[in-house]
Each structure stands twice: as structure tokens, then as C-alpha cells.
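J.: here is a sequence with its predicted model. Questions after.
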Amino acid sequence: MAAETGTGPGAQPATEKREPGPDEILTARDLLGRGLNGIPVLIVLVVALSLATDSFLTLNNLDNLARQMSIYAIIAMGQLLVILTRGIDLSVGSVVGLSGVIAAITVFETSGGLPVVWAVVLALLVSAAVGAVNGLLVAVLKMPPFIVTLGFMGIARGLTLLLSGGRTVQPLPEEFSAIANGSILGITNLFWVTLVVLVVLSFALHRTVWGRYVYAVGSSPESARLAGVPVNAVQISVFTLSGLLAGVAGVLLASRLSNGVPTAGTSYELDAIAACVIGGASLFGARGTALGAFLGALIVGILNNGGTLLGIDPFYLQIAIGALILVAVAMDQLQAIRARNRPDPDPEQGPGADPPGAEAAAR
């Protein structure tokens, strides 16, 4: 999916398969392609669990569900940005642990302690810096995202263990714990933060030039470059935002637990990728939405929550989530095959049709 830049000789062909512009009306099919395809699965799960247990739709359980899925959703929406550009970020889980420990140490163990605001800002700056370095290595040195972020997964986890001495940092001030454990209108702050991230990213991806650039890079980096898209800057920006959002999730997790756990965030990168894929993102790039990642995280959260209520072995839940990932990827691959075999696709179809990212990957 290429962006429409309006300049240069390469801009004209790029307009044929682009994201709808800010002034265009999205059709129902566009919306389905933008993440609403996870809603049927969500409805089935909610109905099934409501019939299977009386405690699922209670206010207490819904509050617990909101707290559990919010962390995963924030990480997943950051992961989505990288996936849209055909990348992957395996360092987000370690960054969650690093940011939480940094915030905990600076607000508690430092002599006198930093004010909560500055401790949070420091943790987020470090997280964004990790993401920015990932992006620089991928964009400038052309290193594979998998290898770069795999390396930083180990580096960030090692730094976390060194800073904490391998011990949990506790107790923390009540002001810090109140960040995640407070509520507004009876709804946990965690969920409000998640909604803000969802709205901001959805607007940025579908109503700004930067968002069109992200989809263009995911569709075909070379075509995007010829069309005048600053490919390197886009790649650096998505990795930076992925690191930043992982840092936000880490601070919120430390606040929720009221301590800094050096092993926090372990395997969260896999949950984030699972949420993106289940929510309709394509590993070929250029297809996926913040809403889809949010719904994917909600589906994973409901599976875990419902399994706990029903007393299902968590190992079976992991099998179910893994199966969902395989089904989602298989469906995406089938769409890619249909896209390659279709001789004359309708240029008016939105991203809910066969993903152009799959065509680009087939070249």
C-alpha cells in the first residue's frame, strides 16, 4: 500500500493503492479491514463465557479484565507500528521490565528519591531511546529487525537485572501506585490510558501524512522511497514509538504491582505479536490497525480470564492462543495468494480487500 505524496514522478502510480485520505468516507468493508473483523470472535467468546459462568459479566471481573488486558493492548499497539513496516520488535517485553525497574529505583532507592513525575519521564525516555537505537540499526545499517531486537531483548533484560540486583524493588510510594490503581468514573486508570493510546494512534495512522507513510513503507519500501517518502525516518519513528509504548506499559505494570519486578514483561513480546495477528495485522506489512491490535489483546485477555474462571489449565490456553495465531496467519497467506492470482484488482477497494503488502512481498 503506497502513500500519495503528490510530488515527483513516482507519486502518480502510488495513488492507485493507498490508504483512504482524510477527506474520504470509509466503507463498511474498509472498516472490517481496519480491525473490526475481530468483533465476531469477541462476541462468540463473551456469549460462551457468559453462559458457562455467572461470574464473567460481574463488575469485579470486568474490572480485573480491563486491568489485565490494558498492559498487553498498549504493547500490542506499539508492536503494530513496527509490523506495519514489515518489521518485528522482540525487545518490548524486556523494555517493559527495564522501564518499570528504572521508575521504581528512581522514585524509591535514589537518595531522597525523585518526584514521581520525573521518575516516570526518565523511564519513558530510556524506553524510547532503546526503540530509537533499534530503529537506527534497522534503517541506517539495514540490519534485520529480528536480529536487532533479539539482541536488545537480551541487553535490556541484562540492564534490568543489573540495576535491580535481581531483586524486587519495593515498597513504592502511594503516589506512584495510584497511577495505575486509581480510577475515573469507576473505570480503572489503566483502561483510560489504553483508550487514549488507541484514539491517538488511530488518528495518526489514518488521518495524517505520517500514517500514510507508514503504510507505504510496509507496502513497498523501494516504491515509497521513489515516491519521496522518508523511509529511514519512518522506520526509526515506529521503533521509537514501540519502545515508548512498551515503557508506558512497564511503568503502569510497576505501578499496578506497587513494585519493580526485574523479570516483568517476560514473553510479553509474544503476546503482543499474537494480539496484532489475531487482530488482523499482516506480517507482510501495510495491513493492520490500532483498533485491531486492541481487539486482539482483548480476545487474548478474555481467553486467559475465562480460562481462569473455568479452572482450565493455562497450558491449554497457550495452545488455544497459538492455534489462533496459526489460523490468522494462514488466512492472511491465503489472501496474499488470491492477491497474486487476481489479474486486475479494483483500485477502489480499501485495505479490507486483498492486502497490497502481500503483493509487494511476492515480488
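T.: The structure has been received and is ready for your questions.
J.: please count neighbours and contacts with C-alpha atoms only from this point.
T.: Noted.
J.: could you point out which element follows the helix or strand in which Leu124 is found?
T.: Assessed by DSSP states H and E, Leu124 sits inside helix 116-139. Next in sequence after helix 116-139, counting helices and strands by DSSP H and E, comes helix 145-164.
J.: from the rest of the structure, what touches the helix holding Leu124?
T.: 95, 98-100, 102-104, 106-107, 143-145, 148-149, 152, 175-176, 231-233, 235-244, 246-248, 251 (Cα atoms under 8 Å, 6 or more residues apart in numbering).
J.: buried subset of these?
T.: Among the contacts of helix 116-139, those buried by neighbour count (16 or more other Cα atoms under 10 Å) are 95, 98-100, 102-104, 106-107, 145, 148-149, 152, 176, 231-232, 235-244, 246-248, 251.
J.: show me the contacts of helix 116-139 that map onto helices.
T.: Those of the contacts of helix 116-139 mapping onto helices are 95, 98-100, 102-104, 145, 148-149, 152, 175-176, 231-233, 235-244, 246-248, 251, per DSSP state H.
J.: Ile302 is in what secondary structure piece?
T.: Taking DSSP H and E as the criterion, Ile302 maps to helix 290-310.
J.: I'd assumed Val229 was in contact with Ala11.
T.: No. Applying Cα atoms under 8 Å as the test, Ala11 and Val229 come out as separate, 9.7 Å apart.
J.: neighbour-wise, which of these two wins?
T.: For Ala11 versus Val229, the count of surrounding residues by other Cα atoms under 10 Å is larger for Val229: 25 against 20.
J.: second structure for comparison follows:
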Amino acid sequence: MDESLEREVAEPRSAAVANSENIAVAVGLKLLGAGAVLILIGLVLVLSLLSPYFLSPRNLGNILAQTAVVCVVAMGQHLVILTKGIDLSVGSNLALASVLGALSFHAGASTLTVVAVMVVAGAAVGAVNGLFYVYGRLPHPFIITLATLSIAKGIALQLADGRAIPGMPPAIRSLGQEAFAGLPGSVFVVAGVAGLMFVLTQSTVWGRWVYAVGGKADAAVRMGIPVSAVLVSTYVISGTCAGIGAVLLAGRTDAGSPLFGNLLELDTIAAVIIGGASFLGGRGHIGHALIGAIMIGVIRNALNLLNVGVFYQLIVIGVVIVIAVEADVLRNHLESRMRVLRAETGP
């Protein structure tokens, strides 16, 4: 009698504990999901107090212009990371595309041709990455993208003789240097690419395939999803974004250079992870890449305004990346715990 009474008292108590833990885990997941946005808002508020110049229209315009290239290329990197991949070649790809664009301009090509050369060159390197990774049966895209990082950089240095090639068509210079409706021209390119990426990933069958491949490739194969084609397409799009980034950077500097894009691969990977996407694949959206890229731009701009040395900036970005990765680990742990609690308490 006493034992049955104890069980009756203990069962409601354990259910209450499980429900409270369920709520705590759910709140933790919500906070982690919104963490990047909250941190960005907090950064803006703090920096506006530390520096009177931070919120000035000119400085905000500089931040948007400086982060435009990272934003565009990070969106392509985001697609690759969604499939549990990585593209280390984006910086060298951008450099090669800018050099080819400058050479085509000096050869007398029209503005549209120069733009097409840069975008197609970027897509071609992306296609090489995807095709070799998938059909070469490489164990990880790290290998081929590391190889094309070196190859593209070497070709760019050879073609440009190790120097920047000055000169770009006036329309490309205007896009990179002038403001329209109070905003840098590059911002409209970022918005256009982001809108297209959002539609592709959220409103098309292909977008659902990308998430399925990143979530569980074996299951995607059994569902009849063309996994190989999906993987190749993500690398082609990543390369295309590098080509578009080359157009923006070449316009801003009025040149093509084999030295462009140094550490861009790290910035784009950092932007995706800091924004809240996962290295485990299958989770995240384009907003994560944009938020992460803007956060990196805000941090660097703030450190410049506060006269912090460039070497310390690298340290700060590295620390932020570690925090973002740990947040991803914590999120995965909480999601696992949530599944266990739901199984225990029922729907």
C-alpha cells in the first residue's frame, strides 16, 4: 500500500520535472536560433555608444560596401555547407575571375562580356570542384577544393604576372563605387542574389533536395533524389557566387588582381557558421550567411574605429568562430535531449 502510494506521488512529480525540462530545452533552442541576430543587435548598440561615428550614414554605407563581397560568396558557401561540404577555393576563384575580367576588358570586350567572363569563370571552377568530388569519388570536398585553391591562384598569378591589372568598364566601376538611393550599388546585387537563393532553397524541389542530401544522403538516394547532380550543382553555384563577388570587388577597386580573395574562404565559412548554420549539414537558411557576414563586417569596422590593430582583428574573428561552433554543438545536444523528452512524455 505504501509502495503504490509512493509511485502515485512520484509519477506526477517526474512528469512535471520532464515538462519543465522540456520547456527549458525549447527556450534554449529558441535563444540559440536567434542568437546571431541578438548578438548583432547587441554589437550595434554597444558600438554606437563606444564610437560616435559608428552609426553615421557614411560609416554604415562603408560597412555595407565592404561586406557585399563576403555576403555574396558566403551565400554560395552556405549551399555547399548545407550538403556537409566545404569550398576552400572561393578566394582564389574570385582572384582568377577578376584577372580574366580585366584581361578581357583590355582586349576590347564589352561590359556584358567582361561580366560574363568573370561569372562563367567562377562557375567553371565550381564545376571542376563538384565533378571531381562526385565522379572522382573523393572522400571529402576538402581535397579537390584545396587543390583548386592552389591551381586557380597559380593561374591568376601567371596570367597577371603577379601584379594587379588596372581598369574596368565604367558600369562595373559605378556598381562597385557609387551609391544609388543612398545605398552602395553592391547592396542591390546582394539583395538580388539573396532573393534568388531564397526562392531556390525554400520554394523549389531542388531546394528540398539540397536539405535532404545534407540531412542524410543515404536516405536521399533511397528516395530517388539525384544526389550526384545536387552536389555538383551546389559547387557550381558556389563558384558562380565567387564570380559575382569578383565583379563587385573589381568594380570597387577598378582592377583585377591575383591577390584578391586572400582568406576569403575563411571569412565565408566563418560567416555561415557564425550566422547559425551547421557543419553537420541539412540545417540553415540564406539569412544565416548574411547575418554572419554583416557581423564580421561590423566587428572589423568597429575595431578599426577603436584603433585596434589588424592582428587583433584576426584573433577576435577566430574567437567568435570558436563560440559559434560551440553554440552549434550545444544546439545539437539540446535537440537530442528534446527528442528524448518528447519520447518520454509523448506528443
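T.: That came in fine, so what should we check first? Predicted model only: the values in this text are computed from it and were never measured.
J.: where does the TM-score land?
T.: Here the TM-score for the pair of chains, by TM-score structural alignment, normalised by the length of the second structure, is 0.87; 316 aligned residues with a Cα RMSD of 2.0 Å.
J.: buried set for the helix holding Leu124 of the first structure?
T.: Using 16+ other Cα under 10 Å as the test for burial, helix 116-139 of the first structure gives 116, 119-139.
J.: residues in the second structure aligned with it?
T.: Counting by TM-score structural alignment, helix 116-139 of the first structure falls onto residues 111-134 of the second structure.
J.: how close does the matching stretch sit to the first structure?
T.: Superposing on the first structure and averaging over aligned pairs (mean Cα distance after the TM-score superposition for the first structure), stretch 111-134 of the second structure comes out at 1.0 Å.
J.: assign a three-state SS to the residue nearest the centre of the second structure, would you?
T.: Centroid-nearest residue in the second structure: Ala74, 2.9 Å away (criterion: Cα atoms, centre = their mean). Recorded secondary structure, Ala74 of the second structure: helix (DSSP: H, G, I helix; E, B strand; the rest coil).
J.: if I look at it, how far off is Leu82 of the second structure?
T.: 12 Å (Cα to Cα, to the nearest Å).
J.: again, but for Val340 of the second structure
T.: Per Cα to Cα, Val340 of the second structure is found 25 Å from Leu82 of the second structure.
J.: these two: which has the busier surroundings?
T.: Each of Val340 of the second structure and Leu82 has its neighbours counted (other Cα under 10 Å); Leu82 has more, 26 against 13.
J.: surely the more buried one touches Arg283?
T.: Yes. The pair Leu82 of the second structure and Arg283 qualifies as a contact (Cα under 8 Å) at a distance of 6.3 Å.
J.: so what sits against both of these two?
T.: Common neighbours of Leu82 of the second structure and Arg283 (Cα under 8 Å, 6+ apart) are Tyr211, Gly214, Ala277.
J.: please name the nearest non-neighbouring residue to the first one.
T.: By that I understand Tyr211 of the second structure. Residue nearest to Tyr211 of the second structure in three dimensions, not counting chain neighbours: Gly282, with 4.6 Å by Cα to Cα, 6 or more residues apart in numbering.
J.: stretch 77-94 of the second structure aligns to what range in the first structure?
T.: Using TM-score structural alignment, stretch 77-94 of the second structure pairs with 79-96 in the first structure.
J.: ends of that stretch, what's the gap?
T.: With Cα to Cα as the measure, the first residue of stretch 79-96 of the first structure is 13 Å from its last.
J.: if we can go back for a sec, return the closest of the shared contacts of Leu82 and Arg283 of the second structure with respect to Ile86 of the second structure.
T.: Comparing these against Ile86 of the second structure with Cα to Cα places Gly214 closest, at 12.0 Å.
J.: distance check, that closest one against Asn129 of the second structure.
T.: Distance from Gly214 of the second structure to Asn129 of the second structure, counting by Cα to Cα: 17 Å.
J.: how about Val329 of the second structure?
T.: Val329 of the second structure is 28 Å from Asn129 of the second structure, by Cα to Cα.
J.: same deal with Gly122 of the second structure?
T.: Using Cα to Cα, we find Gly122 of the second structure at a distance of 11 Å from Asn129 of the second structure.
J.: what of Leu334 of the second structure?
T.: On the measure of Cα to Cα, Leu334 of the second structure and Asn129 of the second structure end up 35 Å apart.
J.: state the number of residues packed around the residue lying closest to Ala147 of the second structure once chain neighbours are set aside.
T.: Spatial nearest neighbour of Ala147 of the second structure, chain neighbours left out: Ser89 (7.9 Å); criterion: Cα to Cα, 6+ apart. When neighbours are counted by other Cα under 10 Å, Ser89 of the second structure registers 30.
J.: doesn't Leu263 make contact with Ser89 of the second structure?
T.: No. Between Ser89 of the second structure and Leu263 there is no contact under Cα under 8 Å: 9.9 Å.
J.: just how off-centre is the match of helix 116-139 of the first structure within its chain?
T.: When C-alpha coordinates are averaged (Cα atoms, centre = their mean, to the nearest Å), stretch 111-134 of the second structure and its chain have centres 18 Å apart.
J.: repeat for stretch 311-326 of the first structure
T.: Centroid separation between stretch 311-326 of the first structure and its chain, computed with Cα atoms, centre = their mean, is 20 Å.
J.: that stretch maps to which residues in the second structure?
T.: Alignment note (TM-score structural alignment): stretch 311-326 of the first structure is matched to residues 307-322 of the second structure.
J.: stretch 206-213 of the first structure too?
T.: On the second structure, the counterpart of stretch 206-213 of the first structure by TM-score structural alignment is residues 202-209.
J.: nearest residue to Ser267 of the first structure other than its sequence neighbours?
T.: Using Cα to Cα, 6+ apart and skipping the chain neighbours, the partner closest in space to Ser267 of the first structure is Gly93 (6.1 Å).
J.: and the angle from the helix or strand containing the one you found to helix 145-164?
T.: Assigned by DSSP H and E, Gly93 of the first structure belongs to helix 92-104. Orientation of helix 92-104 of the first structure against helix 145-164 (axes from the mean of the first three to the mean of the last three Cα atoms, to 10 degrees) gives an angle of 30 degrees.
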